[in-house]
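Q: Return atomic coordinates for the entry below.
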Amino acid sequence: MEREGFDVWAAGSSYDRYMGRWSRLVAEEFVAWLGCGDGLRWLDVGCGTGVLSAVLAARCRPRTVTGVDRSEAFVRSATTSTWGFVVGDAMALPLRAGSCDVAVSALTLNFLGDPAAAVTGMAAAVRPGGTVAAYVWDYAHGMGFLRRFWDAAVRADPSAAELDEGRRFPECRPDALRAQWAGAGLTDVSTVAIDVPVVFADFDDLWEPFLAGQGPAPAYVASLRPIDRDRLRDVLSTAVERGEDGSTGFTCRAWAVRGHKPDHLDADRATPL
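A: Here you go, the predicted structure:
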């Protein structure tokens, strides 16, 4: 099964229904963990619909927020705010070197062709002493409802295994993230797990976002024949436990990472005479 076309992110409303409502919870915890001060210049790489930028605006009193995303539809959704959002490539950021205080990225790095190069680009965009940080979903171990989905998909169709994000994105782990940050020359690198509750009102609330075609799992569902789609729905429904009110809940984990660009003055002081 070809992967091309399965990492589709374009429609803001569909994304919000599928992942956006949960990513907002992670963004709040992430920004609190960063602990950055007011009045800073922020860069949001892979800004999507502006979820993280909105949290920054509400909590950090930023001087500026610049969001960059390659999806025109996402940028249109994000520009309902007062901040600046532009269509651009995370692999070739349209900013001057050293023009930001903090560069962040939310749930994007694993979808880029060369995540390490993207981190290097983010590091170039911040001033000496600035912060580079990001978070990604823990697809292999921490995304409860996606784990149930892919387990059900593989039971119904063994060829679906190669599309499973837990298998595809081994870089979404703390050791891999720390290595990418260190490889970009960043220092004081640290990681933290961010766990958020994910509760669906009923099975339809869980299943229907998979029909919208946004992201690997929904794109896989869209590729199925109706009879196979119904079979997958039945297998997943059987695997999901429900409460007395019909609701079903999971815990979803993201891994966050941060580091600092070395200060030139500190580097000069450390040079032996």
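Q: Please make it C-alpha for all contacts and neighbour counts, starting now.
A: OK.
Q: in the protein, which spans are helices?
A: 12-15, 21-34, 51-60, 72-78, 115-125, 144-156, 165-168, 174-183, 203-207, 216-223, 226-239, 264-270 (DSSP state H).
Q: Give me the most central residue, the chain.
A: Per CA atoms, centre = their mean, the C-alpha nearest to the average position across the chain is that of residue 107, at 0.6 Å.
Q: which residues touch the residue nearest to that residue when sequence neighbours are not counted?
A: On the basis of CA to CA, 6 or more residues apart in numbering, the spatially nearest residue to residue 107 that is not a chain neighbour turns out to be residue 136, at 4.4 Å. For residue 136, the set of contacting residues under the criterion of CA atoms under 8 Å, 6 or more residues apart in numbering consists of 106-110, 172, 254-256.
Q: Next one: residue 136 from residue 254, what distance?
A: 5 Å (CA to CA, to the nearest Å).
Q: likewise residue 101?
A: From residue 101 across to residue 254, the span is 24 Å (CA to CA).
Q: higher neighbour count, the two?
A: When residue 101 is set against residue 254 and neighbours are counted by other CA atoms under 10 Å, the residue ahead is residue 254, at 28 against 22.
Q: give the contact list for that one.
A: For residue 254, counting by CA under 8 Å, 6+ apart, the contacting residues are 26, 135-138, 142, 193-195.
Q: Can you lay out those residues as JSON lines showing distance to residue 10?
A: Converted to JSON lines, those look like this (distance: CA to CA, whole Å):
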{"residue": "26", "distance to residue 10": "21"}
{"residue": "135", "distance to residue 10": "20"}
{"residue": "136", "distance to residue 10": "19"}
{"residue": "137", "distance to residue 10": "19"}
{"residue": "138", "distance to residue 10": "22"}
{"residue": "142", "distance to residue 10": "25"}
{"residue": "193", "distance to residue 10": "28"}
{"residue": "194", "distance to residue 10": "26"}
{"residue": "195", "distance to residue 10": "26"}
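Q: which residues are contacting stretch 84-102?
A: Outside stretch 84-102, the residues that touch it by CA under 8 Å, 6+ apart are 40-43, 45-46, 65-72, 75, 78-79, 112, 114, 117-118, 121-122, 124-128, 130-133.
Q: how about 6 Å then?
A: Residues lying outside stretch 84-102 but in contact with it, judged by CA atoms under 6 Å, 6 or more residues apart in numbering, are 40-42, 66-70, 72, 118, 124-127, 130-132.
Q: Just say which of the helices of the chain is most tucked in.
A: Mean neighbour counts were taken over these using mean count of other CA atoms under 10 Å, and the top value, a mean of 22, falls to helix 115-125.
Q: Would you mind getting the angle between it and helix 174-183?
A: Direction vectors for helix 115-125 and helix 174-183, defined by axes from the mean of the first three to the mean of the last three CA atoms, to 10 degrees, enclose an angle of 50 degrees.
Q: and helix 115-125, what does it pack onto?
A: Secondary structure elements in contact with helix 115-125, counted by 3 or more CA pairs under 6 Å, 6 or more residues apart in numbering; DSSP states H and E, are absent; no helix or strand qualifies.
Q: Now show me the structure for the sequence below, then we'll compare the two:
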Amino acid sequence: MSNDQIRFDDGASYERYMGVWSQLVAAKFLTWLAPQQGLNWLDVGCGNGAFTEMIFKQCQPSAVTGIDPAPAQIGYARQRLADYPVKLEEGDAQNLPLDSNSVNIAVMPLVIFFVPEPAKGVAEMARVVAPGGTVAAYTWDMFGGGFPYSPIQKAITDAGVSVPYPPSIEASRMEVMHELWQQAGLSTIQTEVISVTRSFVDFADYWETVLGAPSIGPQLNAMSASKQQAFRDQIRATLPLDTNGQITLQAHVNAIKGIVAQ
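A: Model prediction:
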């Protein structure tokens, strides 16, 4: 397991690799969250705006603020969300640039395992959410095979190639998240496993998608042409291709929500 940092610098590549998955999960997550309309939202680690856009589409918020540390992602999100009343800015999940009790709901989608000190991130969300408001998050179940690209990630590591993992990967465990929510003083904590499926047109579609991935793309692109072709054939043989060559994969997240004390 590598300690190299996973950098999300290309909004378009991220959209194809993870944004599509993110929106599939977001739709189900927001339904489970069942928020009232007209709330003031905070999207922590908003990335390229995939989840932020879903908030507007499903939840009729009064206002949304998106925070992310990557300038390139914020830039992409600004273009994507140009027609929405959203405030986007660079910021740190462990030191949110918001006043205490200033929003009704804070969400951290697919982000908590990238926060160096997850407890600080959850405490910050609890700080900026007003009493009676909601603090929620979801993350790929990294240890339970929930990550969409787990098979190819495992194949790469089995081949002796180092792959970077999120720095706080333990925070993807449901029991760890539950403990973090308790430590932050949140009540009425509820958890849910949310599963989604995504189809790729064919293997070429899948392969081009993973080549743009910040976590495994560089390792694949660094291989010699012959080694990459051999690895490509190996992966293709393990994927569930239907009679039309389409590939349908499943993934799941661990989701959690809690209430800020009145």
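Q: Tell me which of the helices of structure 1 lies nearest to residue 246 of structure 1.
A: Evaluated over the helices of structure 1, closeness to residue 246 of structure 1 peaks at helix 203-207, with 7.4 Å, by CA to CA.
Q: Have a look at how far, on average, that closest one is from structure 2.
A: On the superposed models, the aligned residues of structure 2 are on average 1.1 Å from helix 203-207 of structure 1, with distances taken as mean CA distance after the TM-score superposition for structure 1.
Q: and the gap between residue 73 of structure 2 and residue 138 of structure 2?
A: When distance is defined by CA to CA, residue 73 of structure 2 is 20 Å away from residue 138 of structure 2.
Q: same check, this time on residue 2 of structure 2
A: Following CA to CA, the distance that separates residue 2 of structure 2 from residue 138 of structure 2 is 23 Å.
Q: next one: residue 23 of structure 2
A: Summarising the geometry, the distance separating residue 23 of structure 2 from residue 138 of structure 2, computed by CA to CA, is 12 Å.
Q: Residue 64 of structure 2 now?
A: The span separating residue 64 of structure 2 from residue 138 of structure 2 equals 18 Å under the rule CA to CA.
Q: Looking at these two now, which is surrounded by more residues?
A: residue 138 (28 against 22).
Q: what sits against residue 27 of structure 1?
A: Contact criterion CA under 6 Å, 6+ apart gives residue 52 as the residues in contact with residue 27 of structure 1.
Q: quick one: it from residue 105 of structure 1, how far?
A: With the distance defined as CA to CA, residue 27 of structure 1 ends up 10 Å from residue 105 of structure 1.
Q: go on, residue 203 of structure 1?
A: With the distance defined as CA to CA, residue 203 of structure 1 ends up 31 Å from residue 105 of structure 1.
Q: same thing with residue 38 of structure 1?
A: Remark: distance between residue 38 of structure 1 and residue 105 of structure 1 (CA to CA) = 19 Å.
Q: same check, this time on residue 70 of structure 1
A: Distance of residue 70 of structure 1 to residue 105 of structure 1, given as CA to CA: 13 Å.
Q: who's more crowded, the two?
A: In this view residue 70 of structure 1 and residue 105 are compared by other CA under 10 Å, and residue 105 has more residues nearby, 26 against 18.
Q: so what corresponds to that one in structure 2?
A: Superposed on structure 2 with TM-score structural alignment, residue 105 of structure 1 falls opposite residue 108.
Q: thinking that match is in contact with residue 46, fair?
A: No. In this structure, residue 108 of structure 2 sits apart from residue 46 without contact. The criterion is CA atoms under 6 Å, and the distance is 8.0 Å.
Q: What degree of burial does residue 92 of structure 2 show, as a neighbour count?
A: Counted with other CA under 10 Å, residues neighbouring residue 92 of structure 2 total 16.
Q: What separation do you get for the aligned residue in structure 1 for it and residue 134 of structure 1?
A: In the superposition onto structure 1, residue 92 of structure 2 corresponds to residue 89 when matched by TM-score structural alignment. Taking CA to CA as the criterion, residue 89 of structure 1 is separated from residue 134 of structure 1 by 17 Å.
Q: and what of residue 208 of structure 1?
A: For residue 208 of structure 1, the distance to residue 134 of structure 1 equals 29 Å [CA to CA].
Q: Which one's more surrounded, the two?
A: The residue with more neighbours, out of residue 208 of structure 1 and residue 134 and counting by other CA under 10 Å, is residue 134; that gives 26 against 13.
Q: Leaving out sequence neighbours, find the closest residue to the equivalent of the more buried one over in structure 2.
A: Residue correspondence to structure 2 (TM-score structural alignment): residue 134 of structure 1 is matched to residue 137. With CA to CA, 6+ apart as the criterion, residue 137 of structure 2 has its nearest non-adjacent residue at 4.5 Å, and that residue is residue 108.
Q: Any figure for the gap between that neighbour and residue 209 of structure 2?
A: Applying CA to CA, the value for residue 108 of structure 2 to residue 209 of structure 2 is 24 Å.
Q: Same check on residue 1 of structure 2?
A: If you go by CA to CA, the gap between residue 1 of structure 2 and residue 209 of structure 2 works out to 22 Å.
Q: Residue 247 of structure 2 now?
A: 13 Å.
Q: for residue 98 of structure 2, same thing?
A: Going from residue 98 of structure 2 to residue 209 of structure 2 by CA to CA gives 35 Å.
Q: Please apply the same query to residue 197 of structure 2.
A: Going from residue 197 of structure 2 to residue 209 of structure 2 by CA to CA gives 16 Å.
Q: same thing with residue 37 of structure 2?
A: Counting by CA to CA, the gap between residue 37 of structure 2 and residue 209 of structure 2 amounts to 35 Å.
Q: Name the residue in these two with the higher neighbour count.
A: When residue 37 of structure 2 is set against residue 209 and neighbours are counted by other CA under 10 Å, the residue ahead is residue 209, at 18 against 11.
Q: count of neighbours near the closest residue to the more buried one other than its chain neighbours?
A: Setting aside the residues directly before and after it, residue 209 of structure 2 is nearest to residue 17 in space (CA to CA, 6+ apart), at 5.4 Å. Using other CA under 10 Å, the number of residues around residue 17 of structure 2 comes to 21.
Q: distance of residue 17 of structure 2 from residue 188 of structure 2?
A: Plainly put, residue 17 of structure 2 is 34 Å away from residue 188 of structure 2 if you go by CA to CA.
Q: cool, residue 170 of structure 2 as well?
A: 23 Å.
Q: Specify which residue of these two has the higher count of neighbours.
A: The residue with more neighbours, out of residue 170 of structure 2 and residue 188 and counting by other CA under 10 Å, is residue 170; that gives 17 against 12.
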